[in-house]
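A.B. asks: dropping a prediction and its sequence here:
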Amino acid sequence: MRRFCLVAFALAISAAPVRAQNSPRQAPLKVVASFSILGDFVKNVGGNRVEVTTLVGPDGDVHVYTPTPADARKIADAKLLIVNGLGLEGWLPRLLEAAGGKASIVTATSGIAPLKLGSDADPHAWQSVADAKEYVVNIRDALAAADPADAGFFRQNAQTYLAKLEALDGEVRQAVDRIPLSRRKMISTHDAFGYFAARYGIEFIAPIGVSTEADASARDIAKIIAQVKAEHIPAVFLERISDPRLMRRISAESDAKIGGTLYSDSLTDEKGDAPTYIDMVRHNITTLTSALAN
């Protein structure tokens, strides 16, 4: 009997490493995301098997971000660096040179056909929920390749999250359907909603280009004010990361009301209106329909 117990104990010991390989008690995969929206995607796919660090945090403007020495250390310690690409992180090459790490760089927009504004690619592809699903697929595949032992876990999480995004895409379409065709036109601060417009059929007009680094000229502002008056555009919208004075001026000098604040390039902290990507999209579409539907 004692011999049998010792044999059983030995077998249990030999089997332990196999179980530990897939245990959530393993050290999580270190992942750095360039900004908050990407960080949220990684968290939804990676769950407790990843440790996510975000360079540009809540309410931060990724267009004009200035990296710090601490950011270089974060990348040096990471296994993966998830970036948007399409020219969004113009500061990234200098940061990578300073980091000198071996993190694999994953471009989350891989496979997405970029929209163009003049010679510039529009980097805001996440504003289309359909394109956001491509982000998630790319992140899923990158995590699975970096940590094959947890690949099944990542795929299951991604499947669950992709189903939520599919439902969200339907919510947005239904909400836009409630806006009369004649009122599906509005003013926003910078060209952050081109993919949203292409997917859902609302026209966005912006005095600033794809980056918040740009400044609107007096001529551009006057042209937009004239357009608002001529076309009876019902509302202008503030953006969380942008100075509101420009939109307030356009509103004051035209017949358009302030329709509310939209979230374009950043999430909020947990106490804000948009702590997750899904919250952000729902806030934006609720704000738009409240101002434009009537």
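C.D. replies: Here it is on my side, so go on. Numbers count the residues shown, from 1 in each chain.

A.B. asks: from now on I want contacts and neighbour counts done on CA atoms only, so please keep to that.
C.D. replies: Noted.

A.B. asks: neighbours of residue 144, just the number please.
C.D. replies: Residue 144 is flanked by 18 other residues according to other Cα atoms under 10 Å.

A.B. asks: ok, it touching residue 150?
C.D. replies: Yes - here residue 144 lies in contact with residue 150, judged by Cα atoms under 8 Å, at a distance of 6.7 Å.

A.B. asks: the helices in the stretch 51-200 of the chain, which residues?
C.D. replies: For the stretch 51-200 of the chain, the helices defined by DSSP state H, counting those that start in this stretch occupy 69-77, 92-99, 129-146, 151-177, 194-200.

A.B. asks: take a look at this one as well, against the first:
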Amino acid sequence: MIRKLTLLAALPLITALYGSTALAGEPIKVVASFTVLADVVAQVGGEHVAVSSLVGPNGDPHEFEPSPADAKALKAAKLTFISGEGLEGWMERLISASGYEGKPVVVSEGITLRSMDEDGKTVTDPHVWNSPVNVKVWVDNIEAALAKADPEDAAAFKANATAYKAKLDAMNAYANDKFAAIPEANRKILTSHDAFGYLGRDYGVTFLSPLGLSTETEASAADIAKLIEQIKTEHVKSYFLENSNDPRLVQQIAKATGAESGGELYVESLSEKDGPAPTYEQMFRYNIDQLSAAMAKSS
């Protein structure tokens, strides 16, 4: 009986020191909006974070519909990371439904963004991760947020971030080498929607697509006819499907233009663990290999 009273008396002190939901040394619970971001957070956080992704493998972050389980996961998280720039239009509703009291960390802050005209409006391109140069900014923002939430492990986060940015530099060099071997006139590809703008900007590749920056948009018959004519005029010979999108429209356009399939790209989500793109690094290198092979063939 005396021992029970002693433990009960000690509980307020234990809670004050370690928190009510986690003991010291346990990984902090972190939620990321989609798999690409979740992997980068895990690379920086290492063993000190337990990361879950709201949008699963092969999922579309534009059209995601959160579930009660997602609300529960968000409520339990110490930190939440989003890419931002309009990608996660559903996040505010999820925060409201879950009762989450924190403010999501927007990892794309500080990136030089692309903008374009879409249906008469100027919109920002949210697909920043398709450039490893941009992801270096993600890494800095993630490291800062993790160090603030868990100061004791700040040195580990810094070391992980430095090592991962070296990998990102290697990925950038890999893409430059692959595309340098292809004449710029042949660096033209048809994809499902306009998600490769940053990759195109960095490596001199032209991407044509029937849909705009979001898969929630719809292409008109006039837009499709214009795109078909442009593909024929510019002699675009390869098209790619996307792992997270409906393939029918791009297949229809390819049939009308004679473009040949180059395979499937991983654009907004990773594959399952046994697929070709289970991490961001593998996803990027896989996409570069697929794109450069298709362009070299058409050359």
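C.D. replies: Nice, thanks for sending it over. What you see is a predicted model; the values in this text were computed from it and never measured.

A.B. asks: quick check: TM-score for this pair?
C.D. replies: Superposed pair, TM-score by TM-score structural alignment, normalised by the length of the first structure: 0.90. Supporting alignment: 272 aligned residues with a Cα RMSD of 1.4 Å.

A.B. asks: circling back: packed most tightly, which of the helices of the stretch 51-200 of the first structure would that be?
C.D. replies: helix 129-146 (a mean of 21; mean count of other Cα atoms under 10 Å).

A.B. asks: by how many degrees do that helix and helix 151-177 diverge?
C.D. replies: Relative orientation of helix 129-146 of the first structure versus helix 151-177 (axes from the mean of the first three to the mean of the last three Cα atoms, to 10 degrees): 170 degrees.

A.B. asks: how much does helix 129-146 of the first structure stray from the second structure?
C.D. replies: In the superposition against the second structure, helix 129-146 of the first structure averages 0.7 Å from its aligned positions (mean Cα distance after the TM-score superposition for the first structure).

A.B. asks: what lies in contact with that helix?
C.D. replies: Identification of contacts with helix 129-146 of the first structure by Cα atoms under 8 Å, 6 or more residues apart in numbering yields 41-42, 45-46, 79-80, 82, 106-112, 125-126, 150-152, 154-155, 158, 162, 165-166, 168-169.

A.B. asks: against the first structure, where does stretch 249-263 of the second structure fall?
C.D. replies: Aligned using TM-score structural alignment, stretch 249-263 of the second structure spans residues 246-260 in the first structure.

A.B. asks: ok, residues contacting the matching stretch?
C.D. replies: Stretch 246-260 of the first structure is touched from outside by 188-189, 221, 224-226, 228-229, 232-238, 287-288, 290-291, with contacts defined as Cα under 8 Å, 6+ apart.

A.B. asks: the one residue sitting closest to the centre of the first structure in helix, strand or coil?
C.D. replies: The first structure has residue 37 as the residue nearest its centroid, 3.1 Å off, counting by Cα atoms, centre = their mean. Three-state assignment for residue 37 of the first structure (DSSP: H, G, I helix; E, B strand; the rest coil): helix.

A.B. asks: so who does residue 103 of the second structure touch?
C.D. replies: residue 80.

A.B. asks: same question, residue 194 of the second structure
C.D. replies: Contacts for residue 194 of the second structure (Cα under 8 Å, 6+ apart) come out as 207-214.

A.B. asks: that one maps to what in the first structure?
C.D. replies: Checking TM-score structural alignment: residue 194 of the second structure goes with residue 191.

A.B. asks: need the contacts of residue 194 of the second structure in CSV (columns: neighbour count and distance to residue 9 of the second structure).
C.D. replies: Shown next, in CSV, are the contacts of residue 194 of the second structure (neighbours: other Cα atoms under 10 Å; distance: Cα to Cα, whole Å):
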residue, neighbour count, distance to residue 9 of the second structure
207, 21, 65
208, 23, 67
209, 24, 65
210, 23, 66
211, 22, 63
212, 21, 61
213, 21, 57
214, 19, 56
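
A.B. asks: ok, so of those residues, who is nearest residue 31 of the second structure?
C.D. replies: residue 214 (22.7 Å; Cα to Cα).

A.B. asks: the closest one pairs with which position in the first structure?
C.D. replies: Match for residue 214 of the second structure (TM-score structural alignment): residue 211.

A.B. asks: can I assume its match is in contact with residue 193?
C.D. replies: No - the criterion here is Cα under 8 Å, and residue 211 of the first structure misses it with residue 193 at 11.7 Å.

A.B. asks: burial count for the residue mapped onto residue 128 of the first structure from the second structure?
C.D. replies: Counting by TM-score structural alignment, residue 128 of the first structure corresponds to residue 131 in the second structure. When counting by other Cα under 10 Å, one arrives at 22 neighbours for residue 131 of the second structure.

A.B. asks: list the contacts of the closest residue in space to residue 126 of the second structure that isn't next to it in sequence.
C.D. replies: The spatially closest residue to residue 126 of the second structure, leaving aside those adjacent along the chain, is residue 85, at 5.1 Å (Cα to Cα, 6 or more residues apart in numbering). Neighbouring residues of residue 85 of the second structure by Cα under 8 Å, 6+ apart: 108, 124-126.

A.B. asks: now residue 85 of the second structure: how far from residue 113 of the second structure?
C.D. replies: With the distance defined as Cα to Cα, to the nearest Å, residue 85 of the second structure ends up 9 Å from residue 113 of the second structure.

A.B. asks: show me the strands in the stretch 151-299 of the second structure, by range?
C.D. replies: In the stretch 151-299 of the second structure, the segments counted as strands under DSSP state E, counting those that start in this stretch are 188-190, 206-208, 238-242, 260-265.

A.B. asks: can you put these in a markdown table and add distance to residue 138 of the second structure?
C.D. replies: Formatted as a markdown table, the strands of the stretch 151-299 of the second structure follow (distance: least, Cα to Cα, whole Å):
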| stretch | distance to residue 138 of the second structure |
| --- | --- |
| strand 188-190 | 27 |
| strand 206-208 | 24 |
| strand 238-242 | 23 |
| strand 260-265 | 22 |
